[in-house]
Each structure stands twice: as structure tokens, then as C-alpha cells.
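In: would you be able to build a 3D model of this:
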Amino acid sequence: MAGAIGAAAIATSLPDMPAVFLLPLVFLVGGMCGAIWGGIAGWLKARLSVNEILSTVMLNQIAIQLYLFLIRGPLIDPKEVSYGTGVPQTALIPEQIWLSRLIPGTRLHSGLIFALVLAVLVYVFLWRTSIGYRMRAVGAGPEAARYAGIKVEWYLVLAMALAGGMAGLAGVVEVTGVHHRALEGISAGYGFSGIVAALFGRLHPLGTIPAAVLFGALLLGADMMQRAVNIPAAMIMVIQGLVVLFVVSSDYFQSNTGSLARLKAKVFREKGDKEGGES
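Out: Next up, the predicted model:
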């Protein structure tokens, strides 16, 4: 939301700027808007120990309402006002910064290449730089990282700001590659689908790539599946929920092998008691 509205605002306010300057500026502003919003959650976690899940969910609601206020008020398309229709959306961004289509006649645009490059850069940053190593150390064990002399609070804010910045860039891609404006319902829950894809990819930037392709195909085919074979589109939400359940439970049992052994023993014991009672 923050990245999308930031991109639309800067693009519509500078329509005469050459595309070679405007497009990078749009991505920069959108990424910064997302980074600021994510950094707030990081600061709350670092300074006040506010759970990041709780703070981001609440900040999401604030962002949604602020976004709706802007596209219905200060940033609404002047044509909607003059025509009296009042559709909540901004004016179209300049056509010269629209992302090009990779396959004519489809919605597949060059934002896909941008996302793949970004995933590789994130991998290099986290696994091939000292800052990335410290950030992963803070995520794996904050107290151990603090004992090793790492500034845990600073890296918490940095991690959340970078995550918010990448979410902001996703909003920029939606504006420049798909809708070409900021409008109501632009997100459609993509952030939550991204969380599921990240879990399915084992929280690895490169593993997230095939996971994102898989869940993108599921989301895209949901409506077609409902029309073709009468399977509810909500089944995709069920699949996403099962993925989260299986990934979380598998991590738990891998780290607690004793619990898995006790569960197996209990299941087989109950099965044996049942068979013994029937005989």
C-alpha cells in the first residue's frame, strides 16, 4: 500500500520528467515509503518489545485507511471529480514508465525479471555479506547475538525496514506493471500469500522463487477452476492454510524428535489396544 501510493503520487506529479529519471525515482520513492512503514514495526519491536506480528497487522490497517483516504481525496483522478463518478483511484501514471510486456497479449511484464533479480540480491546480501550474517544471527538467537557484541536492536529495525522496502517495491510493480494507477483493492491479499510462499520455500530467498510461482499459479487458476469444475476458489485459501500447518509442524517435530517418537508410540499403542479389544 505504502509503495503503491508513493509511486502513484510521484509519477502523477512529475508527468513531464524523462522516463530514464522518473522510473528509478518512482521505485526509489515507493521502496522508501515501504521501508519507513516497516521500520516503524522494527522500532516498536526493538525499543518496546512489541510483537512484530501484532504491530504489522495493526499498521496494515492504518496503511489501508490512509491509502483509501488519499485515493478518495487528495490524489483522486481529476477526471473522476469532473465527471461526478468519484471512483477511488489516482490518475494514470505516464505511459513511458509502464513496465513492458514480456509476452504480448498477456499481463506478464518485466516486473518478473525485477523480482527474480531482487531475490538473488537478497540471497547474496544475507549469505555473502557480514551485515547479512549478523542479521541472520539476530533472527536465529537474539540473546546469543547480543552476547557476541551484535547491536540487536539496530539489526531488528534494519531487517524490518528492508522487508518493508521490498514490499513497497512490490507495490510499485503493481502500479507500473499492472494497473498503471493506484486504485482500491490493489493488494488483494498478496502479502499474506507471500508469507505462505516464503514458508513453503523454507524461508530462503532462492527457495521462495519456485514457491511463489506455484502459489501464483494457484491464485491465478482459482477462478478458472471454479468455472470449469465447480471447485470453490476458496479452496486455494485452504491449501495455503494447510501449507502453513504442515511447515510449522514439520519444523517442530524436526527440532523435537522426542515428541515425534512419543506421538508414534501413542498412535501405535492405541491401535494395538483397539485391535486387542476387538479380538
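In: alpha carbons only for contacts and neighbour counts from here, please
Out: Will do.
In: could you measure residue 190 against residue 26, distance?
Out: 21 Å (C-alpha to C-alpha, to the nearest Å).
In: more neighbours, those two?
Out: Each of residue 190 and residue 26 has its neighbours counted (other C-alpha atoms under 10 Å); residue 26 has more, 27 against 15.
In: please generate a structure for the following sequence too, so the two can be compared:
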Amino acid sequence: MSGSTPNAADAARPSEQLPPAGGPLTGEQVPAPPRANVFLRDLMRGSAVTTLLAIVLAMIVGGVLIAVTNEDVQAAAGYFFSRPGDTLVAIWTAVYNGYEALFRGAVFNPRGASFEAQIRPITNSLGFAAPLIAAGLGVALAFRVGLFNIGARGQMLIGALFAGLFAFNLDLPMWIHLPLTLIAGIVGGALWGGLVGLLKAKTGAHEVILTIMLNYVAFYLLLWMLRSPGLLQMTGTNQPQTRPTPASAQFPDLLGPLFPALDWGFVVVLVATVVVWWLIERSSLGLRMRAVGENPHAARAAGINVERLYVYAMLFAGGLAGLAAMNQIQGTVVTGFGATIDAGIGFDAITVALLGRSRAWGTFAAGILFGALKAGSFSMQAQGIPVDIVLVVQSLIVLFIAAPPLLRAVFFLPKTDVEKAAKARAKAAKKAVAA
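Out: This next block holds a predicted model:
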């Protein structure tokens, strides 16, 4: 039985060391990962880090565009291989000057002759942000109810129409005229938005088609009224423009005449942000709205009147767009408005709402960011940098936020559990096909 007796060589061979068995099948508990690791993993996967990195990456791409379009960089690139240092210095100078001008025009101007002149850029940014925040809140609120509201432009135009038609011709003291004009604009926008909700609730028509078409209806209706004497057209002219906003209907300056871009309209928008946050996150109506946005069929099965909530959501969204229009005609454009009073804010609001992830305070922060970019773009333009680069940066921010896997791949961030599961399924499917 020599096969059953180990020989001397086998006895001298060291025994194979295997790792100790563990896991639920052995009855032993696998130790949890350290809390610091879990915190860092969740932090790097969070929406805040994703948003910040999207802004950083968009700024990097914007810097590349600034360098490529700069004349000094183009001239130095012609002899790059003989003196590469000149090209690198030119690139650094172009990008630094561009973003320094952006900061100087949006946040703080150290070249200002006085303290008021130095901090005026941040007040300009807040002034530009106010209508963006208001319209963005309207779009974000509709998003939370599962509605894609791209009709903020039309709602703004109708809000301005109501204010000009029903409030401009009144001679009232400021404490009556100002809030009356504000309410008229909000009501006009709310009715135009509520019409979309009503049509969707009663006919099932898609809100995207409705809002697109009603944008055109609002634009041409306002244009017709601006060209019709006796309606909105200013007396004594044939230009499609209203009379100036009455002084008693204008928002007073918030910090005085040295900061004309920032008025009490920003405070109204801040209050609107608090109201929208409370409505969506804390009220019972907001709970039902969020339930409809998550799954309208389940909400209907739970006894929620989905159609009614569609109408409510679009009423609120239109009213917020009307508030954005009032920030325009009661604060920014007080010399009389035309059919382009929306100034693209209605469509920019979609970007702001997406960047803010359809949350009230996220939309507030996104509006301030876009207001700062708009304020800083004028200083960049003075440096010879095309203002379109700022628009490209804005678009790239939303693009990168809409593609989190791209950001994680660029910055080597940990994948989410959903992405890991999808990758595992893809590998299993590939192995099955190969077998």
C-alpha cells in the first residue's frame, strides 16, 4: 500500500497556505468597511460633487476654447516647435485674463475706485439671476410633477401682457400700484400655464406640444397688441413697444442707487423660493405632487386626483414665470417693453432647473451661477473674448450633469451600485454569447 503512505519528500513539502474561509456560509460576519470609506464613497457619488465637477470640466473646455480663439495663441502656435514656451505662456495668459475678467465682472472688481464699485459686480449677478430663478422654479416645480414645461417663455409674455394691459394705465400710489402690477403679471402667467394643465387633464394632450404651440400664440398675440393703438402700443409712436413702466410700479433699489441692478424683486424671488420649497417638500399638496411625478398610475390607484394636480402644477409654474416677467418690466426694462421682453429667460430656465436638479434651493443656486456668468460675460467681451463661449460653458454644464457616467470616467470616481450591476450583467451576457 505504498500509495497510501506519504514518502519523505511529501512530508518535507510545506503545507499549502489557504486564506481563511469567511462569509455568511461559514457563519462568520464579514466586517463592515470603515465609516470614513463609506462617507467618502457616498460623497464622491453625490449630486453635489457631480455638479461641482461638471462646472469644473465645463470651465476647462471653455478655457480650451478661449485659448484656441485667441490671436496671440494662434500666432505663437505658428512657431511652436522652435519656441514652445511662447505658446504655453500665451495660452496661460489668454485663459487667465478671460476667467479673471469673468470673476471681475461677476463677483468682485479689485480695480474699482471705491468699495461700492468693487462689490457692484455681485449685485449685478444677483439682479440678472432673479428672473432666471423665478422662471427656473416654475420649470422645476412642473418637473417634480412629471410635466416637462417648456412654455415659460409664453407664460412670461402673457404675464407681461396682463401687467401692461391692466396696470400700466392706472394712477395709483406705489403701495397699491406696485403689488397690483406684480399680481397682474403672476395671474397672467398662471392662467396661461393653467391652460396647459387643463388641456392635458381633459384631453390627454402632451404638455410639450401644448407649451411649444402656446409660446408662439403668446408671442404673436403680444406682438399684435403692441402694434395696435389703444391696446399696448405707446401713444404717439408706431413702434411695437409699450409706454414706460410707471414709476409707482417699479421695484425700488434694494441697496440704493449705487447698485441699480439689484432691486426688491430679488427679495420677492427669495420669498418665492421659500414658498416653493415648503410647497413641494413639506406640504400635503406637495406630497401628492411628488407622488404623481414618481408614478401617476400608482398615485391614481392610491386615490389621488392626478388630473387636478396637473392643473395645479401648471398654475404654479405659470405664476412663477409671470413673476420672472415682472422682474423684467418692474426692474430691468422700465423704459417700455417689446415682444422680446423674455430675453431668452424662458428657455434658460429649463437649463437652470436641470442644473438645480428640480429642487427649490438647487434652482436658486443654479440661477445665481447663471446670473454670474451673464454678468461676467460683458467683462469677458471687453477682453475680446466672444460672449458665445459663456453660452457654450452653460450648455456643457448641463450636458455633463446629464451624463454622470462620463464625469465618473473622466475624474475616476467610484461607480454607483446600479452602474456596477449593469456592468456585471453586460459581462455575463458577453460570456454567455462567447460560450
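In: you'd agree residue 318 of structure 2 is up against residue 193?
Out: Yes - Residue 318 of structure 2 is within contact range of residue 193, at 4.3 Å (criterion: C-alpha atoms under 8 Å).
In: who touches both of these two?
Out: The contact sets of residue 318 of structure 2 and residue 193 overlap at residue 155 (C-alpha atoms under 8 Å, 6 or more residues apart in numbering).
In: who's more crowded, these two?
Out: Neighbour comparison, residue 318 of structure 2 and residue 193: the larger count goes to residue 318, with 38 against 34 (by other C-alpha under 10 Å).
In: contacting residues for the equivalent of that one over in structure 1?
Out: Under the alignment defined by TM-score structural alignment, residue 318 of structure 2 is paired with residue 164 of structure 1. The neighbours of residue 164 of structure 1, taking C-alpha under 8 Å, 6+ apart as the test, are 31, 34-39.
In: 10 Å - rerun?
Out: Contacts were defined as C-alpha atoms under 10 Å, 6 or more residues apart in numbering; by that measure residue 164 of structure 1 touches 2-3, 31-42, 158, 170.
In: do residue 167 of structure 1 as well
Out: If you count contacts by C-alpha under 10 Å, 6+ apart, residue 167 of structure 1 has them with 1-4, 30-31, 33-35, 37-38, 161, 173, 190-191, 194.
In: again, 6 Å this time
Out: Contacts for residue 167 of structure 1 (C-alpha atoms under 6 Å, 6 or more residues apart in numbering) come out as none.
In: likewise residue 425 of structure 2?
Out: Taking C-alpha under 6 Å, 6+ apart, one finds nothing in contact with residue 425 of structure 2.
In: against residue 406 of structure 2, how distant is it?
Out: 19 Å.
In: ok, residue 228 of structure 2 next?
Out: For residue 228 of structure 2 relative to residue 406 of structure 2 (C-alpha to C-alpha), the value is 52 Å.
In: and residue 71 of structure 2, by the same measure?
Out: From residue 71 of structure 2 to residue 406 of structure 2 the distance is 32 Å (C-alpha to C-alpha).
In: which SS class is the nearest residue to residue 324 of structure 2 once chain neighbours are set aside?
Out: Nearest non-adjacent residue to residue 324 of structure 2, counting by C-alpha to C-alpha, 6 or more residues apart in numbering: residue 131, 4.2 Å away. Assigned with DSSP: H, G, I helix; E, B strand; the rest coil, residue 131 of structure 2 falls in the helix class.
In: for residue 122 of structure 1, give me its contacts.
Out: Contacts of residue 122 of structure 1 by C-alpha under 6 Å, 6+ apart: none found.
In: any idea how far the equivalent of it over in structure 2 lies from residue 283 of structure 2?
Out: Using TM-score structural alignment as the criterion, residue 122 of structure 1 maps onto residue 276 of structure 2. Remark: distance between residue 276 of structure 2 and residue 283 of structure 2 (C-alpha to C-alpha) = 10 Å.
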